[in-house]
Structures are given as C-alpha cells and as structure tokens.
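S.K.: sequence unavailable; structure follows:
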C-alpha cells in the first residue's frame, strides 16, 4: 500500500484528499505545515508528498526545494497543489523540484490519476544494464548516478529522463516523443514541462561539468551526445 503524505493547512482539503486516497487503496498521512512534514518524512519517508504551495511558516515551494537539496530526500516524488494558474507559477513550481503540479480546484479522479502517474514513473522498472559515458555513469538497479565517481542525486523524473537519453545516445527526440517515452501515455503534462525538467537535469549535471551532454537541436528537440 502506497503511503501518501498530504501537507495542507486547510482541513476540508485534507479530508477530501484523504477520502480519495483511502478509496483508491492508498495510505493517507497528513501534516498541516512544513515543520510537521519534515518530522514525518524523517521518521518514515512516504512514497509521495502532496504539497500545498501556500503553507504557514515555510512555504510548500521552499519545502520542496529543501527536500530536493537533501541527499536523503532528493529522490522523493513531490506533487504541488496550488490555486496559482499562471504559467510562470507552474514553471517555478517544477523548477524547485516538483514532479507535477495540480491547480485548485481539482477533482478526486484527476488527483488520483496524477498521483498514480508520478508513482509509476518513480517506481517503474528500467532496463538493468548500467550505462556510462565519459565519466557519467547510471545504475538503474541501484538508482544511482555518479560523475567521475562522485554521487549525483536526481529527482525521479530527471533520473528517468537521463536514463532514456543515455539509452538512446545521438538521437534527436521532440518534446512530444520525450513525454510519450519518459512520462508515458495519457498523462496530464504539458510539452512545456519537458523544457523545465531538461533545465533541472542540465543544472544538476553542470555542477560536474557534464551539462554539455544534453544538447538542444533547434526546431527539433533534444539529444544526448558526448560528441562536440
């Protein structure tokens, strides 16, 4: 049974979400602010965090950023809940570390579908053959990435994206193709989301000087290549 931590200060929303999760066969845990959430996560990490943007004290965005920068929680799937509908807000939420973004109001059916989609991506079986290019190595079984021997922590979506690129080097893929192959069919994700996750992956690789491997092909999409 998947454990979902809902971090939300509005009781009515927590109750609605909790009912939907239990009906879907998931275990529901709750926290009303970031500090409570950190205690729960530290004692027993959930399978996914459903995180409200506007929280008292530390915001949901700041909590997501903190979780992504902690080695222990860097790979924890996160979905942001918010009433903000502007594209810039959606992009900001994804850039700080969220794997998906749901705007209020939302239906329980959509919520469960998107939770399941993120859980599938984070827990899906990948081909178990280790991959390595010019000091960049990826172990699908151990879910580890190393650059010149040093560990590199990636969020679930960036890990799957890097695995796909390294499994298909020197081939150009459009945003639509990447959504289909990495996110999967029938997901509630815009093509713009691909660009955000590409930036996050490049930023992580840039710390070790390997961001050059992810190349933009103008008018076509992206490719992974160790060639100049």
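M.R.: Looks like it came in fine. As the structure is a computational prediction, the values presented were derived from the model and not from experiment.
S.K.: when you work out contacts or count neighbours from here on, use the C-alpha atoms and nothing else.
M.R.: Noted.
S.K.: for residue 145, which non-adjacent residue is closest in space?
M.R.: Nearest residue to residue 145 in three dimensions, chain neighbours excluded: residue 138, at 4.5 Å (CA to CA, 6 or more residues apart in numbering).
S.K.: ok, that neighbour - how many residues close by?
M.R.: 23 (other CA atoms under 10 Å).
S.K.: so who does the residue lying closest to residue 35 once chain neighbours are set aside touch?
M.R.: Once flanking residues are discounted, residue 35 sits nearest to residue 58: 7.8 Å by CA to CA, 6+ apart. For residue 58, the contacting residues are 33, 34, 35, by CA atoms under 8 Å, 6 or more residues apart in numbering.
S.K.: again with residue 34
M.R.: 7, 55, 56, 57, 58, 59, 60, 63.
S.K.: the same query, at a cut-off of 10 Å, please.
M.R.: 7-9, 40, 51-52, 55-60, 62-64 (CA atoms under 10 Å, 6 or more residues apart in numbering).
S.K.: sorry, back to before: between the contacts of residue 58, which is closest to residue 227?
M.R.: residue 34 (43.9 Å; CA to CA).
S.K.: show me where the protein has strands.
M.R.: Assigned by DSSP state E, the chain shows strands spanning 3-7, 27-31, 48-52, 78-82, 100-103, 131-133, 136-139, 144-147, 150-151, 214-217, 221-224.
S.K.: at which residues are the helices of the protein located?
M.R.: For the chain, helices defined by DSSP state H occupy the ranges 11-23, 34-43, 60-69, 87-95, 108-123, 156-167, 175-178, 191-206.
S.K.: compare those and give me the one nearest residue 79.
M.R.: Nearest of the helices of the chain (CA to CA): helix 108-123, 7.7 Å.
S.K.: residue 206 reaches residue 212, doesn't it?
M.R.: Yes - counting by CA atoms under 10 Å, residue 212 is a contact partner of residue 206 at 7.9 Å.
S.K.: for the residue sitting nearest the centre point of the chain, list the residues it contacts.
M.R.: With distances taken as CA atoms, centre = their mean, residue 99 lies nearest the centre of the chain, 2.7 Å away. If you count contacts by CA under 10 Å, 6+ apart, residue 99 has them with 76-80, 93, 118, 121-122, 155-158, 193, 197.
S.K.: structure two is appended below for comparative analysis:
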C-alpha cells in the first residue's frame, strides 16, 4: 500500500481525506501543522503529500519551500489543498513546486482521482519491462521512472519540471511557446499563468546549472527550446 501524508489543521478535513484515500486502497498518516509534516516526511517516507496551505506554526507554502530545497526530498509529489480558491494562491502553490491544487470545498472523489493521477506518473514499470527513454545529446530521460540524467549524472526534477523538459525534448531545437508548455507539462490543471511556467523553467535551469549544464534556451517574447546538449 502506498502511503499518503495528509497535512491539515482541521481534524474533520483530515478525517474526510483519510477515509476517501483508505477506500481507494492507500495507507495514510496525518499531521496537524507544517513542522509536524516535515518530521513525518523524514520518518514515514510517504509517496505523496496532501498539503493544506493555511495552517498555524508553519504554512503549506513554507513546507513546500523546505522540501524543494532538500535534495533528498525534492522529488516528493505535493497536492495542495486550500480554502482560498484564488488564482494567486493556485499560481503560488504551483510556482513553489506543487504538482496539483484542489480548492475547498472539494469532492473527495476528485481529490482521490488527482492523487491517483500523480502517483501513476511516478509509478515504476513492472519487472522485466523495457524502459522507455528519450535522449538528445547528453540529456537522457527515463519516462517510466521520471528520471533525468545529464551525461549519466541524475538531475532530480519535480513532476512538472520533468514534464517541461520532456516537452522540450520532443522537439529539440524547436521553440515551444508558453501556451504549449502549459498544455503539455500540466496534465490536470490547464489554467496557469506565463510567470508560473517561467518560474518552473528557472528552477530547471538552476538544477542543470549546478552540474555545469545549460540545456534550455530562451527566445524572449516567444518561448523556450532545447539546445544541442553537447
């Protein structure tokens, strides 16, 4: 059973989410605030984090920032949940590295569907199954394990960051507009802002730059493209 960490300061909301996830076959652990969530992430090693934004002690955005700054937990999928159905909050959550967003009041069935979709993208292939890969120069993507490598060295990306690199790799050397990246890198939420894509691309560049690589090129006012990767 895959384990989901549910973080919300409202015990009723935690109970509803855990009940829905348990019916879908997931194990759950819970936290009432951000500090407890970080501790449980370390101890429980969950497959996914369902994270409320507005909480005491430490809010969900700060939890996300700390996880994304930790190379050991940077890849942990995060589904944000918040009572504030405001575009600014949605964009902020995605810019920080969230993989999806659900607004309260939500349908438990919808939340479970989004959890399944995220975990499906991170599932390992069955033993003996040939890996599906894409490669361009020194850049290689393992599509089944959501693993990116540059010259054999792993670059840990979030699901959305991986989706952006995959989209660029499908058309190496050709420019992808921000609209195209929005419609391909985001599988469940299509309505995001240009600056959200720009934020994700900046993080992708920073991660590759840390190992001396610069695969993504900008055409100002147009979009992004994958360079020669030599």
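M.R.: Sure thing, it's come through. Bear in mind the structure is a predicted one, so any value in this text is a computation, not a measurement.
S.K.: I'd like to know how far the residue mapped onto residue 110 of structure 2 from structure 1 sits from residue 132 of structure 1.
M.R.: Alignment note (TM-score structural alignment): residue 110 of structure 2 maps to residue 110 of structure 1. Remark: distance between residue 110 of structure 1 and residue 132 of structure 1 (CA to CA, to the nearest Å) = 38 Å.
S.K.: out of these two, which sits in the more crowded spot?
M.R.: Counted by other CA under 10 Å, residue 110 of structure 1 and residue 132 do not tie: residue 132 has more neighbours, with 15 against 12.
S.K.: for residue 170 of structure 1, see how far away the residue lying closest to that one once chain neighbours are set aside is.
M.R.: If the residues on either side of it in the chain are set aside, residue 132 of structure 1 comes closest to residue 138, at 6.3 Å by CA to CA, 6+ apart. For residue 138 of structure 1, the distance to residue 170 of structure 1 equals 17 Å [CA to CA].
S.K.: residue 216 of structure 1 too?
M.R.: 12 Å.
S.K.: and residue 115 of structure 1, by the same measure?
M.R.: 32 Å.
S.K.: ok, these two, which is more surrounded?
M.R.: Neighbour count, other CA under 10 Å: between residue 115 of structure 1 and residue 170, residue 115 has more, with 19 against 16.
S.K.: ok, now which ones touch residue 48 of structure 2?
M.R.: Residue 48 of structure 2 touches 2-6, 28, 41, 75-79, 115, 118-119, 122, counting by CA under 10 Å, 6+ apart.
S.K.: buried subset of these as a ChimeraX selection?
M.R.: Listed next is the ChimeraX selection for buried residues among the contacts of residue 48 of structure 2, using 16 or more other CA atoms under 10 Å:
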select :3,4,5,6,28,41,75,76,77,78,79,115,118,122
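S.K.: of the contacts of residue 48 of structure 2, which is the nearest to residue 105 of structure 2?
M.R.: Within the contacts of residue 48 of structure 2, proximity to residue 105 of structure 2 (CA to CA) peaks at residue 79, which comes in at 14.9 Å.
S.K.: can I assume the closest one is in contact with residue 110?
M.R.: No - applying CA under 10 Å as the test, residue 79 of structure 2 and residue 110 come out as separate, 11.9 Å apart.
S.K.: need the overlap of contacts for the two.
M.R.: Joint contacts of residue 79 of structure 2 and residue 110 (CA under 10 Å, 6+ apart) are residue 102.
S.K.: residue 194 of structure 1: neighbour count?
M.R.: The tally of other residues near residue 194 of structure 1 (other CA under 10 Å) stands at 21.
S.K.: list the contacts for it?
M.R.: By CA under 10 Å, 6+ apart, the neighbours of residue 194 of structure 1 are 157, 161, 174, 175, 176, 178, 179, 182, 183, 200, 222.
S.K.: the first one and residue 164 of structure 1, how far apart?
M.R.: Residue 157 of structure 1 sits at a distance of 11 Å from residue 164 of structure 1 (criterion: CA to CA).
S.K.: looking at these two, which has the bigger crowd around it?
M.R.: Here residue 157 of structure 1 and residue 164 are compared on neighbour count by other CA under 10 Å; more neighbours surround residue 157, at 25 against 17.
S.K.: counterpart of the more buried one over in structure 2?
M.R.: By TM-score structural alignment, residue 157 of structure 1 lines up with residue 160.
S.K.: which non-adjacent residue is nearest that match?
M.R.: residue 185 (5.9 Å).
S.K.: residues in contact with the one you found?
M.R.: Residue 185 of structure 2 neighbours (CA under 10 Å, 6+ apart): 159, 160, 161, 162, 163, 164, 165, 166, 167, 168, 197.
S.K.: hmm, 8 Å instead?
M.R.: Shown in contact with residue 185 of structure 2 (CA under 8 Å, 6+ apart): 160, 161, 162, 163, 164, 167.
S.K.: ok, now residue 111 of structure 2?
M.R.: Contacts for residue 111 of structure 2 (CA under 8 Å, 6+ apart) come out as residue 102.
S.K.: what's the neighbour count on the residue nearest to residue 62 of structure 1 when sequence neighbours are not counted?
M.R.: Once flanking residues are discounted, residue 62 of structure 1 sits nearest to residue 96: 8.0 Å by CA to CA, 6+ apart. Number of residues near residue 96 of structure 1 (other CA under 10 Å) recorded here: 19.
S.K.: hmm, residue 96 of structure 1 is touching residue 64, no?
M.R.: Yes - judged on CA atoms under 8 Å, residue 96 of structure 1 makes contact with residue 64 at a distance of 6.5 Å.
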